[in-house]
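# With the sequence up front, the predicted model follows.
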Amino acid sequence: MIRKSTALAGIAVFGVGVALLAGCSTPTPSKSSAPAAELPLVGYKDVAYDDVTQGGTLNIAAAYGPNDVGNWNTAQANTADVVVLDFLAPTLGSPAIADAKGNWKPDPNFATSIELTSEDPQVVNVKLNPDAKFEGGQPITAADYQALFAAFSGKDEAYEIASSAGYDDVASFDVVSDTEFNVTFDTPYADWPNLFLANPIPASIASDPTVFNTGYVDKPVPSIGPYKFDTLDADAGVYTFVPNPDWWGPKPKLDKITMTVIEDQTAQANAFADDTLDAVEIVTPDQLSIASAKKGATIQTSGGLTYAQVTLNATAEPLDDLDVRKAVAKSIDREAIAAVMYAGMDAEPTTDGNYIFMPGQTGYEDVVGKDLAYDLKGAAQLLEKAGWKHDESAKKWTKDGKDLTLSVTVPDGTPSNSARAEQVQSSLAKNDIKVTIDTVPSGDYFTDISSGKFQMVSFGWQGTLFPISTAESLFYPAGDPAKPDEGQNYSFTTDESLGDLWDKANSELDPDKRLEIAKKINHVIAGFVPMVPIAPYVEKYATDGDLANFGTATFQSSDWTKVGFTK
């Protein structure tokens, strides 16, 4: 399973597996020898709107839905989750969208233009589509964005947001008219296009923290997409979406979309095989085998922005000792784990060793391979430095009468997480570090993580088109398990120098200088070991052969008006 976060920060993903759109100062991806960078950018075939049949029902599934995370408001922290955002995608939209190569542009359905009109001070002018409206007919205006920017600014701590990155650099938001506004920044903000990937919500929601946080825990906010939520069969876990009568863009092709909550990944593949589902995300070899056997199935493959990692809880003994965390990191065989992740997935394994960039992105280098290289002898020396003594005959480490034992928490029904946890267990066993695997209900998994009820976990983070600014909330500030709704730093530790470094990186408009700062940030993070990046996920989808414009893509935004069938 994968927990994914919004473009505002990182997106957590558990199972498989943060750049908005590349702005003028964002480096474009370079060619890389990493296999993930050589995969197609889009897995599905683009079919022209007029060649897609009008009508039909699309049946798809997800591991959980908005009711399970406790919110439908995509601006609230709990919903900063890739699974839920994908779940609600037919009802969403934003002023900016990404193309196949990761370049950003205005979505004409929401904005006729988004322009940087001044660099000193930095000013961005936005002109909205006057036809844009919320479900129910209320126009989407500059006042709605003004309220959203204020909520995201972080100035009012009552708002439960995933990240204020970029929004906290806004000096003023000036409404020119209902359909035009200017955003002025205190200091230059390099990833400014990232701010316009947020989904607008009515000002009546964004201007009231109570309504913002809890007003939509079990009901949807008004749709701004081509579809709207219709019904929920709670017993069957089936959510139904139908065309939004207030949608102003091209008429959506489908009559209905059903989204069924199926926690178990293999069960999803079986539902696809027996024709209950029309498409399924493939995250395990078993799923691939099951889905491939379906007559007429198409298997899509593309590169992805999601990477697997192991998060270490620095508030939980013995991982509260930096030397122990370093020893654990040096005992994890990333290449072996990557090989297991890719086995049976018809792709060459590759590792990920960077805290900001994905393999294939400009700026990527294997920092983990340099600073925390796999080194069992070095790891043992670190444990000795931390006061642990090795009992070779008993194959264990002890200190003050206690054995060194660790645990990895995994969500129930998620084979990929369990397999990765077993590989971590196997890696650490080579250094006589005992690791148990604790399974919890998938619905409790991220609640336990955000509350610090774990020692180690391994899930996926989704990278972004703007990885420097969007990665910040994963590592700075430290986070607090007593405040589980605040931030995304689940290691609950940091290095205070990161605050200044990220301020410099986020205000540096020179791409080369910015990459140098990002390099420093990477090495600082490796120095306190909040997590160990492992490997990028290969993105795969199985779809019925007649399903068009739906599936996997590295960067490209989905156009839900074009999703449909060709027969």
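Nice, thanks for sending it over.

# contacts and neighbour counts: CA atoms only from here.
Fine.

# now residue 280: how far from residue 65?
Using Cα to Cα, to the nearest Å, one obtains 16 Å as the distance from residue 280 to residue 65.

# can you check residue 290 too?
Residue 290 is 24 Å from residue 65, by Cα to Cα.

# okay, pairing it with this:
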Amino acid sequence: MRGNVSARRLAAALLVAAPLPLAAACSGGGADAPPAQSLTAAPAAQVRAGGTQTWAVGGVPATLNVHQTDADAATRTVAEAVLPALFPPDSGGRPTMDQDYLVKAVSKGGASSDDASDDAEAANPQTVVYTLNPQARWSDGKPLSAADFAGQWKALRGTDPGYWTSGTGGYDAVSDVTAGPGAHQVTVSFKRPFADWRALFTPLYPAAATKSPEAFNDGLRRHLPATAGPFRLAGSDAVDDKAGTVTLERDPKWWGTRARLDKLVLKAVPAEQRLAALKSGSVDLARLDTDAPGAATLLRQASATHGITLHKGAGGAWTQLTLNGGTGPLKDGDLRRAVARAIDRNAIAKDVAAPLGMTAFAPGNHLLMGTQAGYSDNSSALGSAGDDGGKGEVQKALKAAGDAVGTDAPVLRVVIPKNSAQAETVAKDVHTMLAKAGLRSRTVAVSGDGFFTDHVATGDFDLAVYSWPATAFPVVDDRAIYAKPQPSEDGSMNIGRNWARTGTDEIDLLFRKAGAELDTGKASDLRNTLDARLWREAGSLPLFQVPDVVATRANVVNAGAFGVGTPDFTAVGFRK
């Protein structure tokens, strides 16, 4: 089964690029968190069979390989519609077994984090046995098999530099992939316990796609050797750069619930043209830009347009304020924490959400958003600023820092991307809050790629505003964001994606222990302890979950703002 619609999503970033720059890259949710999803749900009996639905996207994908660095939103959308996803995330971000592909998956062995010694792991190694749905076949007639699993592991484990990948994603924890022990079964063995094993093989590519670096790197740019989903690529010219479209068609060989649509077209449409495209009927679904100047006016126009339905929810990304702990005045930990406490995150979230007519919510967690299962607010670990807005604490920290900061109070540079209404709101609020705490600041607005390449990546900022995509597997996916920078052989510091340049040995240890803990209760406790330490380190402050506003034609059902879940492509369609 593909799952019911309420448990399916498409991350906000799959429809268009997130408003603020997305820094490259789980019941649950905060009580005050915005809706996890917003869509017009309809049972199959009310959905018309057939038709072509067109979704606006940011552009034609440069590749159909989600593991390449130039993969984008449209890449992921295509993969979700045409490739096997063993454990796609539901509306709460929980990895949920898809029975169209799996009968069951059982993890055994693996030492507890309480005894994660090499001897314990060697004596009881972790294995996962996947029992595949016997009906699951590729479009070329071949059944899903161990060859597909082994091929993907070998391509992504990081031992062959010929395969160009965006990261190992946990495949480096696997020691072997074999067929059996029974029919339609695959055994994956691990060299070390890997709690997020459900993150692997979603999506799963056919063995022909991973058989060689050439097939993996270039062969998947415009074609897939085989598919296994409710949709397939519509012929050899399905990816049409000239027309700016990717066309998917219902796969007649699909063994699961029959898709309602005949075709699904992804069409490149600039953000400023999307409302007009919806009005004209040239697209049926489009995410609207909530970050452009005049976004509030645009949303009011969309709401007042006959024949268009506006869906508002929490998006699949969050915006943060990063404090530079590597250089400059905020390298001093006490001053950095004092500045962090002076920032009123709830006020910032309200100022961003109110013009859009949305719920204000400042996540209290670095690893999980408010709409994700397992979310817990650990922000109290940072402490509060006090009645004076933090002025006393800031002045005390400045005095203690002494020569490291200078005799005069520093002027903090708040670096933001140019033409971002949300970032401008954040910067304005931060200036007011810092002034109350006795600190001066100024905004540096940077155009295009220079925001990251010339400022964030090089450490040329004191505070910076940007977004991260959400993930169902934060312990494995987000480790590089928070790991303690390490010295390289040439004397430079290897910071990974940790642009705050902060970190501790304890945080690194907690990442390792949480990543190896197979007991879900213990893993949750470790994750919350880890997040509390991240708050205490004050390298970044989650500000708000990126608003997700998706407009659809009024007759579109089972589609809209999917939040952090995966859409049910078999249910999407038009109302009868």
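Happy to help now that I have it. A quick note: this is a predicted structure, and the numbers were derived from the prediction, not measured.

# TM-score for this pair?
Put the two chains on top of each other and the TM-score (TM-score structural alignment, normalised by the length of structure 1) is 0.78; 529 aligned residues with a Cα RMSD of 4.1 Å.

# secondary structure element for residue 481 of structure 2?
Here residue 481 of structure 2 sits within helix 479-482, counting by DSSP states H and E.

# Check the mean deviation of the helix or strand that comes right after that helix from structure 1.
Remark: after helix 479-482 of structure 2, the chain's next helix or strand is strand 486-487, criterion DSSP H and E. Compared with structure 1 after fitting, strand 486-487 of structure 2 has a mean deviation of 9.2 Å; criterion: mean Cα distance after the TM-score superposition for structure 1.

# Show me what strand 486-487 of structure 2 is packed against.
For strand 486-487 of structure 2, the contact count by 3 or more Cα pairs under 8 Å, 6 or more residues apart in numbering; DSSP states H and E identifies strand 493-494 as packing neighbours.

# Give me the contacts around the strand it packs on.
485, 486, 487, 488 (Cα atoms under 8 Å, 6 or more residues apart in numbering).

# With stretch 75-91 of structure 1 instead?
Stretch 75-91 of structure 1 is touched from outside by 2-6, 11-13, 62-66, 69-74, 159-162, 198-199, 212-213, 223-229, 259, 462, 485-487, 560, with contacts defined as Cα under 8 Å, 6+ apart.

# Determine how far the last residue of it lies from the first.
Span of stretch 75-91 of structure 1 from end to end, Cα to Cα: 14 Å.

# Then stretch 218-233 of structure 1?
13 Å.

# Output the longest strand belonging to structure 2.
What stands out as the longest strand in structure 2, according to DSSP state E, is strand 308-323.

# Next secondary structure element downstream of that strand?
Next in sequence after strand 308-323 of structure 2, counting helices and strands by DSSP H and E, comes helix 333-342.

# what's that next one packed up against?
Where contact means 3+ Cα pairs under 8 Å, 6+ apart, helix 333-342 of structure 2 is packed against helix 391-401, helix 421-436, helix 520-537.

# Give me the angle between it and helix 421-436.
Counting by axes from the mean of the first three to the mean of the last three Cα atoms, to 10 degrees, helix 333-342 of structure 2 lies at 110 degrees to helix 421-436.

# buried set for stretch 257-271 of structure 1?
Buried residues in stretch 257-271 of structure 1, counted by 16 or more other Cα atoms under 10 Å: 257-266, 268-271.

# With distance to residue 448 of structure 1 added, can I get those residues in JSON lines?
Below are the buried residues of stretch 257-271 of structure 1 laid out as JSON lines (distance: Cα to Cα, whole Å):
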{"residue": "257", "distance to residue 448 of structure 1": "32"}
{"residue": "258", "distance to residue 448 of structure 1": "29"}
{"residue": "259", "distance to residue 448 of structure 1": "26"}
{"residue": "260", "distance to residue 448 of structure 1": "24"}
{"residue": "261", "distance to residue 448 of structure 1": "21"}
{"residue": "262", "distance to residue 448 of structure 1": "21"}
{"residue": "263", "distance to residue 448 of structure 1": "17"}
{"residue": "264", "distance to residue 448 of structure 1": "19"}
{"residue": "265", "distance to residue 448 of structure 1": "21"}
{"residue": "266", "distance to residue 448 of structure 1": "24"}
{"residue": "268", "distance to residue 448 of structure 1": "25"}
{"residue": "269", "distance to residue 448 of structure 1": "27"}
{"residue": "270", "distance to residue 448 of structure 1": "29"}
{"residue": "271", "distance to residue 448 of structure 1": "29"}
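
# Now do the SS call for the residue of structure 2 most remote from its centre.
Centroid-distance maximum for structure 2: residue 407 at 42.3 Å, with Cα atoms, centre = their mean. At residue 407 of structure 2 the chain is in coil, as set by DSSP: H, G, I helix; E, B strand; the rest coil.

# Out of the helices and strands packed on helix 333-342 of structure 2, which is closest to residue 321 of structure 2?
Closest of these to residue 321 of structure 2 is helix 421-436, at 8.6 Å (criterion: Cα to Cα).

# Serialize the helices and strands packed on helix 333-342 of structure 2 to JSON lines and add fields for mean neighbour count and distance to residue 474 of structure 2.
What follows is those, written out as JSON lines (neighbours: other Cα atoms under 10 Å; distance: least, Cα to Cα, whole Å):
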{"stretch": "helix 391-401", "mean neighbour count": "19", "distance to residue 474 of structure 2": "32"}
{"stretch": "helix 421-436", "mean neighbour count": "20", "distance to residue 474 of structure 2": "25"}
{"stretch": "helix 520-537", "mean neighbour count": "19", "distance to residue 474 of structure 2": "9"}
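
# quick one: the aligned residue in structure 2 for residue 559 of structure 1 and residue 253 of structure 2, what's the gap?
Superposed on structure 2 with TM-score structural alignment, residue 559 of structure 1 falls opposite residue 568. Residue 568 of structure 2 sits 18 Å away from residue 253 of structure 2 when distances are taken as Cα to Cα.

# More neighbours: these two, which one.
Remark: of residue 568 of structure 2 and residue 253, residue 568 carries more neighbours, 23 against 18, as counted by other Cα atoms under 10 Å.

# and residue 290 and residue 65 of structure 1? which has more neighbours close in?
Neighbours per residue, other Cα under 10 Å: of residue 290 of structure 1 and residue 65, the larger number sits with residue 65, 26 against 19.
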